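In: Dropping the sequence and predicted coords here.
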Amino acid sequence: MQENKFSILIVEDHPFQLIGVQMQLNRLGFFRLAAALDASEAREECARRNEPFDLLLCDINLPGTDGVALTCELAEAGSIRHAILLSGRDEEELRALQRTLSARGLPILACLPKPLDQSALMRALEADGSFRLVEQSD
């Protein structure tokens, strides 16, 4: 499988879900992944890099802060180019949140329900146009 060049920071406080997201991204050809269990670890990952992550995949409900605040912080610092937020909230609430955050100028590609659906993730990435996904062969 061809590897995508995009770097992705995943912030998820549930280790099982974090591993699941990493596996889904690997199946899509994304291997330049960094993982964080909370906002502090995410900040450390960003500080280690000389360039921004192409994508932040972030749980909205994090210990000590929330994913929206972390996304704002990392976007303002120039540490991320795009973001997708994940939550157990219902889809209508997530669509409203996406509209609100986009109107505020945040680089939000989508707000998606958990558990992450690979098809929904692919649609969000492809809609932006800058993420070219690797074709899958089963």
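Out: Arrived safely, thanks for sending.
In: Please make it C-alpha for all contacts and neighbour counts, starting now.
Out: OK.
In: Pull the contacting residues for the residue most central in space within the chain.
Out: Residue closest to the average C-alpha location in the chain (CA atoms, centre = their mean): Leu57, at 1.3 Å. Residues near Leu57 by CA atoms under 8 Å, 6 or more residues apart in numbering: Ile8, Leu9, Ile10, Val11, Ala83, Ile84, Leu85, Leu86.
In: so which of those residues comes closest to Ala39?
Out: Closest approach to Ala39 among the contacts of Leu57 (CA to CA): Val11, at 7.4 Å.
In: ok, so what distance separates that closest one from Arg95?
Out: Shown here: Val11 relative to Arg95, a distance of 20 Å by CA to CA, to the nearest Å.
In: higher neighbour count, the two?
Out: It is Val11, of Val11 and Arg95, that has more neighbours when counted by other CA atoms under 10 Å, with 27 against 15.
In: That one: what's it in contact with?
Out: Leu18, Ala35, Ala36, Leu37, Asp38, Ala39, Ala42, Leu56, Leu57, Cys58, Asp59.
In: How about Gln17?
Out: Pro115.
In: can you check Leu86 too?
Out: Shown in contact with Leu86 (CA under 8 Å, 6+ apart): Leu57, Cys58, Asp59, Ile60, Cys111, Leu112, Pro113, Lys114, Leu116.
In: is it fair to say the residue nearest to the centre of the chain lies in a strand?
Out: Yes - judged by DSSP: H, G, I helix; E, B strand; the rest coil, Leu57 forms part of a strand.
In: hold the first one in mind and look at this next one:
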Amino acid sequence: MFKHNLRILLVEDHPFQLIATQILLNNQGYFLLTPVLNAAEALEAMTRTPEPYDLLLCDQCLPDVQGFDLIELAYKRGYVRRAILLSGLGTAQLQALEQTALKRGLPLLGCLSKPLHGPDLSRMLQSSPPDT
């Protein structure tokens, strides 16, 4: 049995970052991962599953759409319950995205700077109560 039963859709367009994030999540006990390289693959994965993903962990700068827009679309279609945005953007830009998500009623747990640090991700995941 897995330590954490969260079903996570991981969207990262850089293969090295994708693998590194998978390893980081595995090391924290998250194994129910679906890794994809762009928004089109993410939408395909979301439409194939009967249940919404518990978490969309998404890079902001994807080649085919902005991560924020993917989160909004996925949530409105009922494909995801929560999301975390990953980005190399500055703190002010990340805070602006978080405020926009709040105004739009999106389930964004927050934004994390890249390169991703395990303790930051762990704190964000643990701050969110599980769905009942």
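Out: Everything's here; your move. Everything numeric here is computed off the predicted structure, so don't read it as measured data.
In: Widest-spaced pair of the contacts of Val11 of structure 1?
Out: Across the contacts of Val11 of structure 1, the longest distance by CA to CA is 13.9 Å; it joins Leu18 and Ala39.
In: neighbour-wise, which of those two wins?
Out: For Leu18 of structure 1 against Ala39, the residue with the higher neighbour count under other CA under 10 Å is Ala39, and the figures read 23 against 18.
In: the helices in structure 2, which residues?
Out: Defined through DSSP state H, the helices belonging to structure 2, from first to last, are 15-27, 39-48, 67-76, 91-104, 118-126.
In: Structure 1: matching residues for the last one?
Out: Which is helix 118-126 of structure 2. Aligned using TM-score structural alignment, helix 118-126 of structure 2 spans residues 118-126 in structure 1.
In: compared with structure 2, how much does that stretch deviate?
Out: With mean CA distance after the TM-score superposition for structure 1, stretch 118-126 of structure 1 departs from structure 2 by a mean of 1.0 Å once superposed.
In: Could you pull out the buried residues of that stretch?
Out: Counting neighbours by 16 or more other CA atoms under 10 Å, one finds that the buried residues in stretch 118-126 of structure 1 are Leu121, Ala124, Leu125.
In: How much space separates the last one from Ile108 of structure 1?
Out: Distance, Leu125 of structure 1 to Ile108 of structure 1, using CA to CA: 11 Å.
In: do the same with Asn50 of structure 1
Out: Looking at Asn50 of structure 1 against Ile108 of structure 1, where the rule is CA to CA, the gap reads 22 Å.
In: again with Phe6 of structure 1
Out: Per CA to CA, Phe6 of structure 1 is found 16 Å from Ile108 of structure 1.
In: For these two, indicate the residue with more neighbours.
Out: The neighbour comparison of Phe6 of structure 1 against Ile108 (other CA under 10 Å) goes to Ile108, with 27 against 17.
In: The more buried one maps to what in structure 2?
Out: For Ile108 of structure 1, the equivalent position in structure 2 is taken to be Leu108, counting by TM-score structural alignment.
In: go on, Arg48 of structure 1?
Out: With TM-score structural alignment defining the correspondence, Arg48 of structure 1 maps onto Arg48 in structure 2.
In: Can you report how many residues lie near that match?
Out: For Arg48 of structure 2, the count of nearby residues is 8 (other CA under 10 Å).
In: OK, contacts around it?
Out: For Arg48 of structure 2, no contacting residues are found, by CA under 8 Å, 6+ apart.
In: what's the first-to-last distance across stretch 32-41 of structure 2?
Out: As for stretch 32-41 of structure 2, its first-to-last residue distance stands at 17 Å under the measure CA to CA.
In: can you give me how far that stretch is from the chain middle?
Out: 10 Å (CA atoms, centre = their mean, to the nearest Å).
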